[in-house]
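A.B. asks: Sequence first, predicted model second:
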Amino acid sequence: MGQGQSSDNGNHPTTEQLSHELALKFAKRCFTPLELYSFQDVFKSLADHQNSIAYLKEDTIARFLEIPDILGASSIIFQMVSYLGAFPFGQDAPVVLGFEQMIMVVVIMTQRYQRVLKKGNRDRTKLLFRSLAVYDRGSHNEDEKPEEHAADKQSHEAPSASRSHAAGFAIDDAANDGDDEDDDDLALAALESLDAIEVFRHGDAPISQASIPSDNLKKLIMLLLLIAPLGIQESLARHSERLVGDQLEGLRRTADNILAAFVNVEKSPGVKIHQFNTVIPISFPYLFTGFNPLFEHFLFSKNIDFTKRKDSSTAPPPPPNHLENQPLLAQTGEILDLNVLSQLSFFLPGGTLFRQLRLLYSGGDAGFSMGSFETKVFNWRAPTILLVAGNRISEPPEGGQERAFSDRLPPKRFPDSGKSSRVVFGVYLSQHWRQTHKECFGETDTLLFQLEPVHEVFHASSINKDYVAFTKPPTAHSGLFFGCPHPKAKQTAGLSSHVSLGAVSLMLDSSFEFGVFTHNYTSGGGAFHNSETRKADFQDRFEIESLEVWGCGGDAEAEQQRQRWAWEEREAEARRRVNLGTGDIEADRALLEMAGLIGGNRSGGSMS
């Protein structure tokens, strides 16, 4: 590590001394005694030695964490940890990963630093950006050619190496939110905890000159998708089946969709800090959560027998974890598979997804109709996730059904969102489904999102509450509406023959044949907020290929749904057995009373 600058009077400690003091503080307050003992044992068993210095190498870390070679992410992880090991003096990176440096790495990667430094995820996000970034020194080396620094070479070089790259996203042009001269708050907090704030140095290159190579970020995203469901002390090798054949291709496609949220790879080779800070809080708040269990492997030594007590008696074995024996996804849908499930966990807590989702409705199995949708979904009394996939229809539409659908919509004024023909959208709904007659339902935690070809999450407005509408005939326009004004029954029929679409909205027609997603950026948003990165008007009209609804919850929710289905079946059976028209009015009345259809003040035809 580099030697710190001291003041003229020489009273200030060096950066090496401060790093040592911070490592001790982290070790005492962020690890339990048993975790620290395990960490020491793991480091000792893995370390190489040179001139009495113990350190970890890249292949050692990759092998210990079981990072698959096929992902090509080992060098990227090593670049990250070599930077984080220098914390809080990033300008000294990359560092040799000795014992104290690895304490810094594990504390940051598992977010245990929050026990000492009361800072939020945004600070860690910036720190992770710096650990992944390369720096543009092109203004100082004008003779350098960009092609000399291909992406596959960048991942093996130190973060401070010379770089040159093209301009980034257009959203960087007007970005001046303090990132350029923003201090690294987490580093400042660390020094403040040591009463050494005056030692903070501004020797690191400006973050505005940094970018993450797109190829590197894609490899990292593939790893993050793979480790998203990882449990405490769970081996990553258990998920090796996701790295072969169609699963691997699906992993790559999903990573491409996620990468598209950050950068247009055709126009820019790298992701800038403004894009990183803009996209992650909105669309990927849990993107790096998988690092927590992955790096906690350093805190569990296989050489220590945790079943032994001091009196040499054997401790009772821990109760079996039945969840670990359950599959991450009980059944694969036409849209939802393990890769898409991991993608969802980047913005929905994984604890509500992995081993928790149940397929309630699939159009391919139950039929594409609102009736079958209502039968399968309405009895679920827990959050649900709706997914719809399809292919864009041509403009102007060619077939008769396509033209009929387009005639119901206002004239198309916006272009398609991109070149890809396949689109996937979805909705997360915490309330249970119901038919709407006059107004929409849903809460402010309702999410409208796109998964393909660009991942993006549209959060609900707290003012406009036109979140979800499920309308059946005789409503003028029946179907599923998300972010659209409620199509009131009959009264709109004489005013307009067109469906009223919201500024940011998704609509599926009543036959579940066609859908339309609208992003009217110019209008300023509606029930769902505008995109923060795609600052343009666009509309995708598509033919529905697959539609499915997944219930979030465990056995209790499933049992509640089963009981409601059983009750409805008994009611239906009671109605079928009522034998009316026999001439025996009293017998007919008795049967209706037994079925609970009449009685008290009820009339013969009333269910209320």
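C.D. replies: Okay, I see it.

A.B. asks: contacts and neighbour counts: CA atoms only from here.
C.D. replies: Noted.

A.B. asks: Could you find the closest non-adjacent residue to residue 391?
C.D. replies: Nearest in space to residue 391, with sequence neighbours left out and distances taken as C-alpha to C-alpha, 6 or more residues apart in numbering, is residue 422 at 4.5 Å.

A.B. asks: Repeat that for residue 591.
C.D. replies: Residue nearest to residue 591 in three dimensions, not counting chain neighbours: residue 578, with 6.2 Å by C-alpha to C-alpha, 6+ apart.

A.B. asks: That neighbour: what's it in contact with?
C.D. replies: 588, 591, 592 (C-alpha atoms under 8 Å, 6 or more residues apart in numbering).

A.B. asks: Tell me how far it lies from residue 589.
C.D. replies: 10 Å (C-alpha to C-alpha, to the nearest Å).

A.B. asks: cool, residue 430 as well?
C.D. replies: Taking C-alpha to C-alpha, one finds residue 430 at 42 Å from residue 589.

A.B. asks: what's the residue closest to the geometric middle of this structure?
C.D. replies: The centroid of the chain falls nearest to residue 346 when counting by C-alpha atoms, centre = their mean (1.6 Å).

A.B. asks: another one to put next to it:
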Amino acid sequence: MGQATSNERPLRHLSHEEVAKELANKFARKCFTPLELLSLKDVFHSLADQDHQVAHLKQHAIASFLGIPDSLDVSAVLFQMMSSIAAFPFLEDAPAIIGLEQLVIIVTILTRRYRKALASAGLNRRKLIFRSLAVYDRQLCTTRPSGESETTNDEGSHDANSTGEDAAPEGDDDDDDPLALEALKCLDCALETAQHGSTPFFHRAAIPTDSLRKLIMLLLLIAPLDAQDSLASYEATLSHDDLENLRQTANCVLESFLDTGQTQSVVYPRFDAVISATMPFLFNGLTALFEHFLFSKNLDFHGHKDEEVQPPPSIPSPDSRAQPPQPLLEDTGSIMNFSVLSQLSLFIPGTSLFRCLRLLYSGDEDGYSMGSFETKVFNWRAPTILLVSGARLGDEEDHTRSGPASAFLASLPSKRFPPGNRRGTGDDTLTFGIYLSQPWKHTHRECFGTDDSILFQLSPVHDVFRASTMNKDYASFVKPSAKTTPIGGISFGCPPPQNTQAHRRSTIMSLGPVSLALEDSFEFGCFTHNYTMQGGAFQTSGFRKFDFQDRFEISSLEVWGCGGDEEAKHQAERWAWEAREAEARRRINLGTGDIEADRALLEMAGLIGANRSGGSMG
């Protein structure tokens, strides 16, 4: 990968291969350390096959090196993506043979290191990935879903990924020779083509759903991956049930990309809108996966003395390698498992999830009551994630149900929207959740929560509803009381209880435009998406642009705490203190009828007085 000299022929006579070589050279110099480049070359030569004296990588060699599980059947999809990106910036030449220079381009793009070299041109990795997976479909001219335009504007699309993966760095002191500079001027034009694509291709290109499903399963599996983690070890821990959970979760994510009029393939406008709104971190795992090419097992990283070839910090020491890794999830719940954890990492940073979650409350173990919920959750002083799952109540439930279901349905406003899954997949299991960074507390006049709260749906459709600034009714916890309101429960996006007499007598829930409400017995819940009102405390869906409502019977409810040992220690200390208080109260024999004598006993026990309150004695 030598550098071109300035006495070669002018740029206008350079071939696509020669321009691509200039790009590979620039990437090699600006995006990798000497040791990383040495490792990449060593890995390539150890894996490459020789055909007609041309060294290149084949599908089985790449899959074996990366540890791609056979059970996912995704190797062909991954190789297609790599072969297409290998032709960058002239994507019309794809698929390309993956030689050393092409591997440099692939790794640079998929690890997002291109930002160090392409300051002026910029690059949209998401669009490149779409094109690398898409096929030309002549039928899309007539089967395009209604409401999707013929053109898209990348600059106008909203990317919720706070990392700004496609943003160009500020400044780039380019010391290339004149030929390289001239080549990169041509490259700017080529990048423009790669960025926006030829109009006929992007308007008639689509990703087959089966290919996208397989890729999503891989992306969920590698979501927690580090550059030094072995993907093969992940597969070794996957049981048959784990694999089935992974497939079911991938189907829920895939459902977001599908429209009622387009079920066999995914077009770019939908692809871009869904990822921007609901899964900005979808492709983050590719960075760690393809950084595996930068760490050769044949090189001794710890034996070099030269500063320029010192091992990067991500390479563990021999002692750390011997230690068993901390599990990604210490406990599983009725809802939470590895697949759901990876699904959450599509829109919540993985640093807040992997090896950080603790089960605080489980309805199956702790009882479905607001009292047990309060006891288990209120002392956690770090972010929490609530998950609730249940079976959808059909329209016939309004007329045939009796008892609690009838009372719950009667407490809802009479206006009923259709279900949220228009495609009618037959899956009536619903899973919703909320991410809250603020500790839980009782709601009186104002709701709690901050503008980083996230309301979301996990199944049967993956969707995310981010906090809005229209109002701050993010979360409420209200126990029913004759003195305040007969309607209690936990809600998100609903207005707080009112103190007027009219509201005290009301038995109808006040639902927000985009809201999740769980009644106080934790038997039933209701999710509302009033798109017509354009949201309230939470924004409307980025791709389901219609009104819908899902009423369901709760089967599981759990709360997970995001935090480390310090948060767990604080909560344990609080629980221990409350247990001692409760035991002290239990041992005191009250009920003599003498209020003053009972109060004196409580003061002697240290339970009231000295800034303590033993509750009302009256």
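C.D. replies: In hand now; what should we look at? These numbers come from a predicted model, not from an experiment.

A.B. asks: The equivalent of residue 293 of structure 1 over in structure 2 - how many residues pack around it?
C.D. replies: With TM-score structural alignment as the criterion, residue 293 of structure 1 lines up with residue 288 in structure 2. By other C-alpha atoms under 10 Å, 19 other residues sit near residue 288 of structure 2.

A.B. asks: what's the answer for residue 491 of structure 1, then?
C.D. replies: That count, for residue 491 of structure 1 with other C-alpha under 10 Å as the rule, works out to 11.

A.B. asks: Tell me if I'm right that the residue nearest to residue 391 of structure 1 and residue 392 touch.
C.D. replies: Yes - when contacts are counted by C-alpha atoms under 8 Å, residue 422 of structure 1 is listed as touching residue 392 (6.5 Å).

A.B. asks: Compare the two (neighbour count), which wins?
C.D. replies: Ranked by neighbour count (other C-alpha under 10 Å), residue 422 of structure 1 and residue 392 place residue 392 first, with 20 against 14.

A.B. asks: Am I right that the more buried one is in contact with residue 424?
C.D. replies: No - using C-alpha under 8 Å, residue 392 of structure 1 is not in contact with residue 424, being 10.6 Å away.

A.B. asks: show me where the stretch 1-150 of structure 2 has helices.
C.D. replies: 16-31, 34-47, 59-66, 75-85, 100-110, 125-133, 140-143 (DSSP state H, counting those that start in this stretch).

A.B. asks: what's the counterpart of residue 558 of structure 1 in structure 2?
C.D. replies: Using TM-score structural alignment, residue 558 of structure 1 sits opposite residue 568 in structure 2.

A.B. asks: Can you name the residues that contact its match?
C.D. replies: Counting by C-alpha under 8 Å, 6+ apart, the residues that residue 568 of structure 2 touches are residue 380.

A.B. asks: next structured bit after the lengthiest helix in structure 1?
C.D. replies: Selection of the longest helix in structure 1 by residue count, based on DSSP state H, yields helix 555-577. Downstream of helix 555-577 of structure 1, the first helix or strand assigned by DSSP states H and E is helix 585-594.

A.B. asks: and for that next one, what are the contacting residues?
C.D. replies: 578, 579, 580, 582, 598, 599, 604.

A.B. asks: give me every residue that touches the second one.
C.D. replies: In other words, residue 579 of structure 1. Neighbouring residues of residue 579 of structure 1 by C-alpha under 8 Å, 6+ apart: residue 588.

A.B. asks: Can I take it that residue 328 of structure 1 is in a strand?
C.D. replies: No - assignment of residue 328 of structure 1 by DSSP: H, G, I helix; E, B strand; the rest coil gives coil, placing it outside any strand.

A.B. asks: Nearest residue to it in space, please, no chain neighbours.
C.D. replies: residue 355 (4.5 Å).

A.B. asks: for that neighbour, what are its contacts?
C.D. replies: Per C-alpha under 8 Å, 6+ apart, neighbours of residue 355 of structure 1: 323, 326, 327, 328, 329, 330.

A.B. asks: Go through those residues and flag the ones preserved in structure 2.
C.D. replies: Contacts conserved in structure 2 for those, using both residues aligned by TM-score structural alignment, their matches' C-alpha atoms under 8 Å: 326, 327, 328, 329, 330.

A.B. asks: about what we covered before: could you dump the contacts of residue 355 of structure 1 into JSON lines and include distance to residue 260 of structure 1 and neighbour count?
C.D. replies: Below are the contacts of residue 355 of structure 1 laid out as JSON lines (distance: C-alpha to C-alpha, whole Å; neighbours: other C-alpha atoms under 10 Å):
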{"residue": "323", "distance to residue 260 of structure 1": "34", "neighbour count": "11"}
{"residue": "326", "distance to residue 260 of structure 1": "33", "neighbour count": "12"}
{"residue": "327", "distance to residue 260 of structure 1": "29", "neighbour count": "11"}
{"residue": "328", "distance to residue 260 of structure 1": "26", "neighbour count": "18"}
{"residue": "329", "distance to residue 260 of structure 1": "26", "neighbour count": "18"}
{"residue": "330", "distance to residue 260 of structure 1": "29", "neighbour count": "13"}
